[in-house]
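Asker: Can you look at this prediction? I've put the sequence above it.
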Amino acid sequence: MMTDTEAIEIFSVIRERRSVRNYTDREVQDEALRAIIAAGIQAPTALGLQPWEFVVVRDRNLMRRASDYCKPLLAEKIGEESRPGTEEFLAALKRPEYSIFYNAPVLVLVLGAREVVSSVLDCTLCAENMMLAAWALGLGSCWIGSAALIQQNPDLLEALEVPDDHQVVAPLIFGYPAPLPPKPGRREPRITWIS
């Protein structure tokens, strides 16, 4: 059973965790990444199938290659949608020096087994555990959904050692946060109570 202090700490991590898009150059130790992945695999998984695998990428050149591949595809997609608030991001995607990985020192791909029906949901829960664990360890993280576009590039998949029977579900970056602006507030949820 959890103590009140432990419960308060868990709720604090959940409340304070945020997506980090600005990192220092400080290296993330292997032990921290192992602890983060160990927290990830404690996530609920349908039928106990645990359909996840992980690829840890520290190779900045490979991350740059992946970013450079994804940027024009993403820019094209955003240009087609033309929603308010996307102009700044679209302009960033067109800058050669811009990285969709925000210069984070580590990219972890959470891969899901293709033949497992619940793979995407299970790996999503795993990814959330990982991001919460990272915050508890003083690390920032961000889910880079647009990086899933690498799934369309066989050469990148080979370089990233993604097995054919798995798909990229959650591309997560980790690192030590640089100074951050205040966290944006959350809207009050709509709750329907039925008794």
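Answerer: The structure has been received and is ready for your questions. Given the structure is predicted, the values throughout are model-derived calculations rather than measurements. Numbering: from 1, shown residues only.

Asker: For the rest of this, base every contact and every neighbour count on C-alpha atoms.
Answerer: Will do.

Asker: Can you give the contact residues for the longest helix along the chain?
Answerer: Scanning the chain for the helix with the most residues, using DSSP state H, yields helix 60-81. For helix 60-81, the external contacting residues (Cα atoms under 8 Å, 6 or more residues apart in numbering) are 57, 86, 90, 93-94, 99-101, 105, 107, 146-147, 149-150, 156, 159.

Asker: another structure for you, compare them:
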Amino acid sequence: MKDIIEIIKTRRCVREYNEDVVSDEDVQFLIECARYAPTGFNMQPWSFLVIRNKDLLHKLSESGKKSMIPILEPMKNSSRKASDFLVFLKTKGTNMLYGAPVLVIILGNKNSPTVDFDCAMAAQNMMLAAHSKGIGSCWIGGLLPAFMDEKLLKELGAPDGYKAVAPLIFGYPGGRTEMPEKNEPGVKWLR
């Protein structure tokens, strides 16, 4: 297993996957790692949906594309990234899940005051643990508008009172993912 600092610094969002299947045991390992994330008031407000069905993954990708287009449309002239992503979303045959074999949706209990932060930390644990095992991952935030439809979440089997917080894809990388440019953060020391 790799050193944790190396894992943090070398993890990338993977958007190209090969056909290899991520085992149920490995997915369960990732969920187990998520459980160890810190939570406000130790509420542990999460539940997990694991989706492997290719037809359902395709349907979710299409729902995500339809939901994101109207959000990005007003930004297309002011943001190059929004404009580029709009082209991707509107291109026939594109897949928001990049062909990954598994989607894990971290659901959060709406009654927890720190649910978004807690589930985000669980997601980070999962992505780092995946990278330590050679499994690629990517947080597909573009699916979240589709999951605002509680009917869709109910169809997927989400428990009552839960919302989608972190849709994560996992699979074995199908290519090399380059290091994105990292900006220097603003840091102000108060002593």
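Answerer: On my side now, so go ahead. Everything numeric here is computed off the predicted structure, so don't read it as measured data.

Asker: returning to that earlier point: give me the packing partners of the following helix or strand past the longest helix of the first structure, helices and strands only.
Answerer: Sequence order places helix 87-93 as the next helix or strand after helix 60-81 of the first structure, per DSSP states H and E. Contact analysis of helix 87-93 of the first structure by 3 or more Cα pairs under 8 Å, 6 or more residues apart in numbering; DSSP states H and E lists helix 60-81 as its packing neighbours.

Asker: In the second structure, point out the residues matching the helix it packs on.
Answerer: The alignment of helix 60-81 of the first structure onto the second structure (TM-score structural alignment) spans residues 54-75.

Asker: Tell me which residue of the first structure lines up with residue 94 of the second structure.
Answerer: So residue 94 of the second structure corresponds to residue 98, using TM-score structural alignment.

Asker: Residue 142 of the first structure: helix or strand, and which one exactly?
Answerer: strand 140-143.

Asker: Give the aligned range of that strand in the second structure.
Answerer: The aligned range for strand 140-143 of the first structure in the second structure is 136-139, by TM-score structural alignment.

Asker: Mind listing residues that contact that stretch?
Answerer: 12-15, 17, 127, 130-131, 166-173.

Asker: quick one: which of these is most hemmed in?
Answerer: residue 170 (29 neighbours; other Cα atoms under 10 Å).

Asker: residue in the first structure matching that residue?
Answerer: In the first structure, the residue matched to residue 170 of the second structure (TM-score structural alignment) is residue 174.

Asker: who are the neighbours of the strand or helix carrying its match, in terms of helices and strands?
Answerer: Taking DSSP H and E as the definition, residue 174 of the first structure sits inside strand 166-175. Secondary-structure packing of strand 166-175 of the first structure (3+ Cα pairs under 8 Å, 6+ apart): strand 106-113, helix 119-136, strand 140-143.

Asker: Average offset of the next helix or strand after the strand holding residue 142 of the first structure relative to the second structure?
Answerer: Counting by DSSP H and E, the element after strand 140-143 of the first structure in chain order, helix or strand, is helix 154-159. Taken over the aligned residues, the distance from helix 154-159 of the first structure to the second structure averages 2.9 Å (mean Cα distance after the TM-score superposition for the first structure).
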